[in-house]
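Visitor: fold the following.
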Amino acid sequence: MSLVAALVQAGAAVAQVDSEAVFARARAVNLARMHAERLNGGLSGYRAAACMHRTGSTDCLIGEDGEGYTFRFRGGPPGWEQEVPPVPTVESVVTIALDGRSVVAVPYNGPLVPDDEPAAAGDS
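Guide: A predicted model of the protein is given here:
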C-alpha cells in the first residue's frame, strides 16, 4: 500500500471514530435527560434544563472519562425556566456509558445543591 493510500485510510478511520463519539455523546445527553424525567415523575410534572435538550451541547456535561459522560443539570415543573427568575426544584447528576446506550450511575437526584458545593453521592 502506498503512503498516500495509508494516510487516506487512516484519516477515514479517525473520522469514523470522531463521528461515532459525536453520536454517542448526543445519545448520552438524551438518555440522561430521559432517565431524570422518569426519576422525577414523568413529563407531566418535570422538565430538565434547556441544556439537556440541545443536540451537541456540552453546557451540562461535567465529566467525560473511562466510565462515561457525567451530566449535572437542574429541572422542575413544566414552565420553570420561563419564570422570572427561573425556579428549579430538582438537581440531577447522571453518568451514561461512553457508547451513550446505558445509565452507569445516578450519584445524585434530589433538592438543589448550592453552586459552590458538589452534588454528593447518597444525598438523594
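Visitor: drop to CA atoms for contacts and neighbour counts, all remaining ones
Guide: OK.
Visitor: in three-state terms, label the closest residue in space to residue 63 that isn't next to it in sequence for me.
Guide: Here the nearest residue to residue 63 in space, its sequence neighbours aside, is residue 70; by C-alpha to C-alpha, 6 or more residues apart in numbering that works out to 4.9 Å. Here residue 70 is strand, with the state taken from DSSP: H, G, I helix; E, B strand; the rest coil.
Visitor: contacts only, for residue 70.
Guide: Under the criterion of C-alpha atoms under 8 Å, 6 or more residues apart in numbering, the neighbours of residue 70 are 61, 62, 63, 64, 93, 94, 95, 96.
Visitor: which non-adjacent residue is nearest the most centrally placed residue in the chain?
Guide: When the chain is reduced to its mean C-alpha position, the nearest residue by C-alpha atoms, centre = their mean turns out to be residue 29, at 3.6 Å. Here the nearest residue to residue 29 in space, its sequence neighbours aside, is residue 52; by C-alpha to C-alpha, 6+ apart that works out to 6.1 Å.
Visitor: here's the other one to compare against:
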Amino acid sequence: MNRVLTTTTGLALALGGIGAIKAAASLPLAQPKAANLARMRAESMNGGLASYRAAACMYETGASSCLISKSDQGFLFGFRGGPPGWERQSPPSPTLETRVLVSPNGERILAVPYNGPIR
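Guide: So this is what the prediction gives:
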C-alpha cells in the first residue's frame, strides 16, 4: 500500500510540474530578466532600497502587470514607487513614477524615458 501511495504521489507531482513548465514557457525568458533590470535601475536612481521601493508588480515574475509594451524595441515598464511601506498606507501613497525601456534580450537598459513625480 505504501509503495502505491508513493508512486501515485510521485506521478501527481510530476504531472503537476508539467503544467507549471507549460505556463512558464509562455513568458519569454528575457522578460523576467528585463523586469529585474528595470526595477534595479529604479531602485538605484531613487536612493536605493533604504529609501525607495518599486510597486509590487515589479516583484512579480516578469512584471506583467507593469509591462506597458513588448516589441522589437524592447520591454517598456511603467510603475510607481515611493518610500518603504508606501503600498501599505491607506490609501497607498506613491511619490514617484518610472518608465524604463530594456533591450529585447533583457540584458541592458536602453532608456529611462521618465523618472520623477507622479504625473
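Visitor: need the TM-score from the superposition.
Guide: Once the chains are overlaid, their TM-score stands at 0.76 when taken by TM-score structural alignment, normalised by the length of structure 2; 96 aligned residues with a C-alpha RMSD of 1.6 Å.
Visitor: where's the alignment partner in structure 2 of residue 96 of structure 1 relative to residue 95 of structure 2, distance?
Guide: In the superposition onto structure 2, residue 96 of structure 1 corresponds to residue 102 when matched by TM-score structural alignment. As judged by C-alpha to C-alpha, to the nearest Å, residue 102 of structure 2 and residue 95 of structure 2 stand 23 Å apart.
Visitor: tell me the buried residues in stretch 44-55 of structure 1?
Guide: For stretch 44-55 of structure 1, the buried set under the neighbour-count rule, 16 or more other C-alpha atoms under 10 Å, comprises 46, 47, 48, 49, 51, 52.
Visitor: can you give me the helices for structure 2?
Guide: If you assign secondary structure with DSSP state H, the helices in structure 2 sit at 2-25, 30-45.
Visitor: ok so, going back, which one's more surrounded, residue 102 and residue 95 of structure 2?
Guide: Set side by side, residue 102 of structure 2 and residue 95 give different neighbour counts by other C-alpha atoms under 10 Å, the larger being at residue 102 (26 against 15).
Visitor: how about residue 22 of structure 1, what's its match in structure 2?
Guide: Checking TM-score structural alignment: residue 22 of structure 1 goes with residue 28.
Visitor: how deep is the aligned residue in structure 2 for residue 41 of structure 1 tucked in, by neighbour count?
Guide: Residue 41 of structure 1 maps onto residue 47 of structure 2 when the alignment is built from TM-score structural alignment. Neighbouring residues of residue 47 of structure 2 were enumerated by other C-alpha under 10 Å; the total is 12.
Visitor: quick check: the gap between residue 47 of structure 2 and residue 22 of structure 2.
Guide: In terms of C-alpha to C-alpha, residue 47 of structure 2 sits 38 Å off from residue 22 of structure 2.
Visitor: and residue 92 of structure 2, by the same measure?
Guide: As for residue 92 of structure 2, its distance to residue 22 of structure 2 is 35 Å (criterion: C-alpha to C-alpha).
Visitor: how about the strands of structure 1, start to end?
Guide: Counting by DSSP state E, structure 1 forms strands over residues 47-48, 61-65, 68-76, 90-96, 103-110, given from the N-terminal end onward.
Visitor: now do the contacts for residue 101 of structure 2.
Guide: If you count contacts by C-alpha under 8 Å, 6+ apart, residue 101 of structure 2 has them with 38, 74, 75, 76, 77, 109, 110, 111, 112, 113.
Visitor: once you drop chain neighbours, what's closest to it?
Guide: Excluding the flanking residues, the one nearest residue 101 of structure 2 by C-alpha to C-alpha, 6+ apart is residue 76, at 4.4 Å.
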